[in-house]
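A.B. asks: A structural model of the following input is requested.
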Amino acid sequence: MLLALLVVVGSPWVQRLLFDYYLDHHTWLFSDEKTAMFVRATFMPSWQYSPRYYDGVHHLVAADLMTLLLFAGIVLLPSRLPARVPRWLRCVLGGVLASVLVNLLLWAAPDLVDPDAADWRFSGEVLGPLVRSALVFGLAVGLLLALLTAGAGRNGRTARRHVRPQGHGLVAPQERGRIGMQTVPTTVQRPMPVGSAPGDVTRYLCAAAYTDEGFADRVVEEVLADEAGAVAPSPGVDLKAVVDHCLNAREIRHRRDLHLTGAFVLLALTAPLWLVLAMVLLNITRSAGVRPSLAVRGRTHPERRALVKTGITAGFAVLLAFYIGAVVSSVPMPAFVSWLFGAYLAGVPAALAALCALAFAYATVVRHDLGIDRLLRTTLTRGTFGRMRSARPGRPRPQWIADRIAAVAEAQEGNVTVYSGYTPWIGYSETRSKWLLTVPLLPADDPVGTKARPAAPRPFTVTELVGHVRERLQAAAAHGAAGDTAEAGAGALGSLVVEDRIFVNGTTVKGDERFAGTSRRTPAVRLSAETVEQIMLRPTGTARHCLAVHVPLWGGDVVPSVLLHFATTGRTLHLHIDVHVLGPVHGAYHSVDRLRGDLTPEARRGLLMDALGHTGRALFGAPFRVRRHASLDARHRRRTVDELKAMRQDPLYDHGARVSIREMALSPEYHNYFQVVDADEITLMVERHTLAAMREFLDSHGYDTADFRAQQQTILNQGVIQQGGTSIIGNQAIGTGATATQNLPQQSGAAAPSPAGGSTT
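C.D. replies: Have a look, this model is predicted:
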């Protein structure tokens, strides 16, 4: 719609009216620079079809190409700006940048459109009005584009409803399924593969290393290169395998980027401004074969004619490139500007360099994508992943990388979580629900202390209680694995994992001998049983013990976790329960499950078309990625020096983990309704078995459990929810001798109650 409006405003008929207005009021506009600036801004989208307005056809073509370049910049630049910038701001910046660049091009080479405007070239008097007019036009177009696309972001995405727990009290079991990451999709969703076999989530993350460049970079830059930071736990994930594949994927991409950098340098040295034109030609070629599929229940591959259309469009792009080179070379310009525009030697070297660079870049990207597709099919499908779980390094790795990989593997088997910041539950996702149970430790025969006790109850320690709860949960898991119970969801308990885990803040481990690791840079990842018991018996400070219970479901794609913290204060027993659910990883990471057998001709056509879509991004980003990859060791050395200095100088140096590999890949929505159901069943079963084990333990030690049972009943009663209808509760009498009188409202008609309590009919 915006392009149609610009085409209309820039048409010869509308421009003639604007130009006549400008001539009629030229004297007044000359004295009012602000108004003149707005009027001149309306001339920017001008285009013509007749050469009589210009001195030759080549000037007409050059002017229309500038207008086309302006339109292309307005459409393409906003999508090329960083995604973290708000949409409306990207639209405004894209419009302003496109307008300013086109006017700067006109200022640098005015001979392209008007041979009589040679005096404009690099004129300071002309530059000011041109830039101001460009800013006005770009700002207006950008704001209009932002308004027209304001609803696209909301309508094109899946709406999600997040319901978070209020306060710190008890949460109704029926409501827990709505808390956290559960989503309510409002758009049609395509079928998505889901995990089913053990280890699927590790396989998905390993595949993500090759299909998502950002994920692999984050794992290496934020986890592997952070030698001073602890490694966050990732239940159900083989972290070492994921890190190995991320390093291997970066090496493969680096080899591709080296070739692309060569093509980029060739074009930049031949004609720098042809880099922009090359992007336009590539987008024109790509858009020719794109036809949105009407299928909403599955994915389709492009037909053969899509490749034919793309090839024909590429041929026209070749002819257009040589024609543009010839037109630009016909305009006299200084040597430096001629090099920028590639106007020397009739523009042939610039056109050839652009076409060769694009062809080579496309071939390189296709070869890389075919290699990744072959690697995924042969090593990362469900049937092949077990044979080669870790990637084989292509070249020897630096020693610090090998040491860090060993530290990651050690942390995976550890029982300590060193966290950073306020929340200790890194690696387990956000808290889905939590509640506190407080039980007074009174003798079983005297809950209120009014009678003499014949014997004191047997004292116990938190260690004994935790051991009893652990045994009860492990027994329930064994029964579920053997199929000895018909309880809903009990079969999944066969994969239940119960472990003691210590949570400690990263700013408090310095100087604490309990957390002194083998390396002077990172704290210990595993504590002895004696140290864990000491922390369990004295829960003070920032180091706390939790009995961590988690069950990998759906191939580890959904992991409900229940963290149990037991403590005694005087004659009171406390139980803190935190429920977490790691949801599935991003749906795009599941795409490896779509690969079945060898690459078919239809799938190959789809790969060829997809390669066109990201060739430009890969080509223009290659030099920066190559530079960053080459500087990894140097940046790591500088960071290590600074971190060691901070360790010596800062007594509150933070060793805590700040990111979790598993949470990096967390999807904003579930992929199947029953993933939520299964997670709820598991957490409810773990909670119920935990409470039953506590009741058994207290009963066997001679403690009163009346208050404990009442709190259990309160938890169950919290789940009574009425939806719709009318509920009338009469007067209630509570206590000995209390009475209640019920007054019934008078009703008329057949529904009126009789004195006997029945109907009058």
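
A.B. asks: use CA for all of it now, contacts and neighbours both
C.D. replies: Noted.

A.B. asks: What are the contacting residues of stretch 610-621?
C.D. replies: The contact list for stretch 610-621, computed with C-alpha atoms under 8 Å, 6 or more residues apart in numbering, reads 257, 260-261, 263-264, 279, 282-283, 286, 361-362, 365-366, 369.

A.B. asks: Before we compare anything, build this one as well:
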Amino acid sequence: MSATMFDFSPGAEVPVAGGAGGTAPTQALASAAYRDSPVDELTAANPDAKFSGARYSLLVPNLGEAFSRAVQKRLLAPGRPEMVQAFGIDPKSVVDHCMAASRIRRERDSRLTAVMLACAVLFLPGTLVWLGAFQLRRILAAKRTGPGAGVVGGVVLFVVAMFAALFLLVPPFTGFWSLYFRLVLVAPVAGWLLAKQICERTARVLRERWSGVLAGSGAATVPEAVPSKPNDHKAEQLRKEYVRLGAEQNSNVLFYAGRKGILGMGPRWGVWQMAETLEPRPGTGSIDPFRSWDVARAIQDRLTQLDRGPLHTGGFPKPDVRHWVVVPVGEGADKIERPTGSETEAYSVKPFEVQRICNEQHFDNGPRHYLGVQFVLYDGKLVNNLLVNISVLYNTLRVEISAYSLGPVSGKLTGGPSAKTKSVDKAFKPWEKRTVQLPLVDMDEVVRLSVRAPFTWFPHILDEIGGKLALPEPFGLRHAWTETPWNHRFMADDALRAVTPVLRAVHAATVEVLHEHGVNTDKFALGGAPDAKPGKTDDYGL
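C.D. replies: Down below sits the predicted model:
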């Protein structure tokens, strides 16, 4: 290795600060709780998110229903697995909106359940006939494509409607059963009309919330977490899970998963190293003893001043500088476990143990210490991390800087609600198209919501027969739905431009400490501006 400058060989990795959450990705993820699009859009944003178990298409949830249910189960259920930090967002706000959306739907489902009891359960034979027709219609529509895809399904509904008219005009029995059979196929239709009004009102509310969240208006409230009576164990348990969520988000423990990089920060795209022999300055007999922590503290002091430049030309915002403990996990690991014991508190390693790890754990097993500087940019869309590791092996000091960048939330979760339309042929000019407005809630959607409503009181059963969303593990709200920042010109530029100032600050602080302790710093001279370009550094060229 060159004795005069940083090299570009693969090195260790590092985590960086978990500073203030940006509003844009928080709003995008929170809006997912209110969306009424198909759940396929969510799984397309991350193929590792799987939707499975649907037995009946009439019970399949939409994106908002599946997302809200999955997030609440994953982040608020007692005994759940640990969560990866979500840098650049406020996880609590996202969970709050999931709870709020679920509460709106629960109120709708209560009304729909009452309608179902009055107009469907009491006339169960007719209801089953109609549901069978709708289920057959959905199956046929799924198998056919093209302009005539819905014709066969329409014929099925038409046949049932003819039977309903026949039973209404000429019932097969007399007396009480005559009246019953007059209504058996008509009452579900009346129930459908009532349900349609309920569904449309709720759909408008959910879409208003969807738009409002993206516009940054208001925050969701969670009255379920406030005890309404003494010994309200459910509310107390929910409050404890919120406290746990906050403790995990603020933990100083991170996890390195091979080529995935640091979970929650993205893959490592760059690494720069300075490694030289520690020798006393000429004329001195020995080096004054010092430890890695002394170098780390000096670097920390320099990094906190990155926003102070000699010229008033903008530049870095206030950096978030933190000490991290990094634990290695397998690239295919499906869970994480933070260190436990007397050296930890509230999912974080205590300061004295962080200092010990920095000074002593440079080789072999055990977690490693990293000092990170983090910039949350573009209203939270870009989280740029540069992490520093200091190690001493025999008489060689190595200072290593690693770069990680987390890009914006998937574009599939950033759009607002739009009117439902479709293109049809013009009446007298079939070679031309015109756009027609569709109902906010169509016939099939009213049936789906009405059939699901009674089952929402038994969510575990609904998961089994309607299907459920399995979130990618180890799960973190931000990195699970993130796109690469390298497709955005300015994001890519800013990620690369941050490297040189940080490297020079780290170098200056290191040399200062070495000089104060009698080390010959001639070999630690920094050459020209280091090359900064993104790459797959954790592939090691293999």
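
A.B. asks: about what we covered before: which of the contacts of stretch 610-621 of the first structure count as buried?
C.D. replies: Buried residues within those, defined by neighbour count using 16 or more other C-alpha atoms under 10 Å: 257, 260-261, 263-264, 279, 282-283, 286, 361-362, 365-366, 369.

A.B. asks: In helices, which of these fall?
C.D. replies: Members of those lying in helices (criterion: DSSP state H): 257, 260-261, 263-264, 279, 282-283, 286, 361-362, 365-366, 369.

A.B. asks: Can you tell me which of the buried ones among the contacts of stretch 610-621 of the first structure is closest to Met647 of the first structure?
C.D. replies: Asp257 (36.8 Å; C-alpha to C-alpha).

A.B. asks: what sits against the aligned residue in the second structure for that closest one?
C.D. replies: Structural alignment places Asp257 of the first structure opposite Asp109 in the second structure (criterion: TM-score structural alignment). Applying C-alpha under 8 Å, 6+ apart, we find Asp109 of the second structure in contact with 449-450, 453-454, 456.

A.B. asks: Relative to the second structure, which residues correspond to whichever strand or helix holds Trp13 of the first structure?
C.D. replies: For Trp13 of the first structure, the element it lies in under DSSP states H and E is helix 12-24. Following TM-score structural alignment, the aligned partner range for helix 12-24 of the first structure in the second structure is empty.

A.B. asks: Okay, buried residues for that helix please.
C.D. replies: 12, 15, 18-19, 22.

A.B. asks: Name the helix or strand for the corresponding residue of the first structure for Ala100 of the second structure, please.
C.D. replies: Aligned against the first structure by TM-score structural alignment, Ala100 of the second structure finds its counterpart in Asn248. Asn248 of the first structure is part of helix 239-270 when elements are defined by DSSP H and E.

A.B. asks: can you pull the buried residues of stretch 473-490 of the first structure?
C.D. replies: Per 16+ other C-alpha under 10 Å, stretch 473-490 of the first structure contains these buried residues: 473-474, 476-481, 489-490.

A.B. asks: Pick out whichever of those residues sits closest to Ala409 of the first structure.
C.D. replies: Gln474 (25.4 Å).

A.B. asks: my guess is the closest one contacts Val498, does it?
C.D. replies: Yes. Taking C-alpha atoms under 8 Å as the definition, Gln474 of the first structure is a contact partner of Val498 at 7.4 Å.

A.B. asks: Quickly name whichever of the contacts of stretch 610-621 of the first structure is closest to Lys34 of the first structure.
C.D. replies: Checking those against Lys34 of the first structure by C-alpha to C-alpha gives Met279 as the nearest, at 35.4 Å.

A.B. asks: what ranges do the strands span in the first structure?
C.D. replies: Assignment of strands within the first structure using DSSP state E yields the ranges 416-419, 431-440, 497-505, 544-550, 559-569, 572-582.

A.B. asks: Export those strands as a markdown table, with columns for distance to Thr27 of the first structure.
C.D. replies: Shown next, in a markdown table, are the strands of the first structure (distance: least, C-alpha to C-alpha, whole Å):
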| stretch | distance to Thr27 of the first structure |
| --- | --- |
| strand 416-419 | 71 |
| strand 431-440 | 70 |
| strand 497-505 | 73 |
| strand 544-550 | 80 |
| strand 559-569 | 75 |
| strand 572-582 | 71 |
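
A.B. asks: Buried deepest among the ones you listed, which one?
C.D. replies: The highest average neighbour count among these, using mean count of other C-alpha atoms under 10 Å, belongs to strand 416-419 at a mean of 28.

A.B. asks: Would you mind pulling the contact partners of that one?
C.D. replies: 230-233, 424-426, 501-506, 524-527, 655-658.

A.B. asks: can you tell me the mean distance of it from the second structure after alignment?
C.D. replies: Average distance between strand 416-419 of the first structure and its aligned residues in the second structure, after superposition and using mean C-alpha distance after the TM-score superposition for the first structure, equals 5.5 Å.

A.B. asks: Measure how far that strand is from the centre of its chain, please.
C.D. replies: When distances are taken as C-alpha atoms, centre = their mean, to the nearest Å, strand 416-419 of the first structure is centred 24 Å away from the chain's centroid.

A.B. asks: now stretch 249-262 of the first structure
C.D. replies: Chain-centre distance of stretch 249-262 of the first structure: 24 Å, with C-alpha atoms, centre = their mean.
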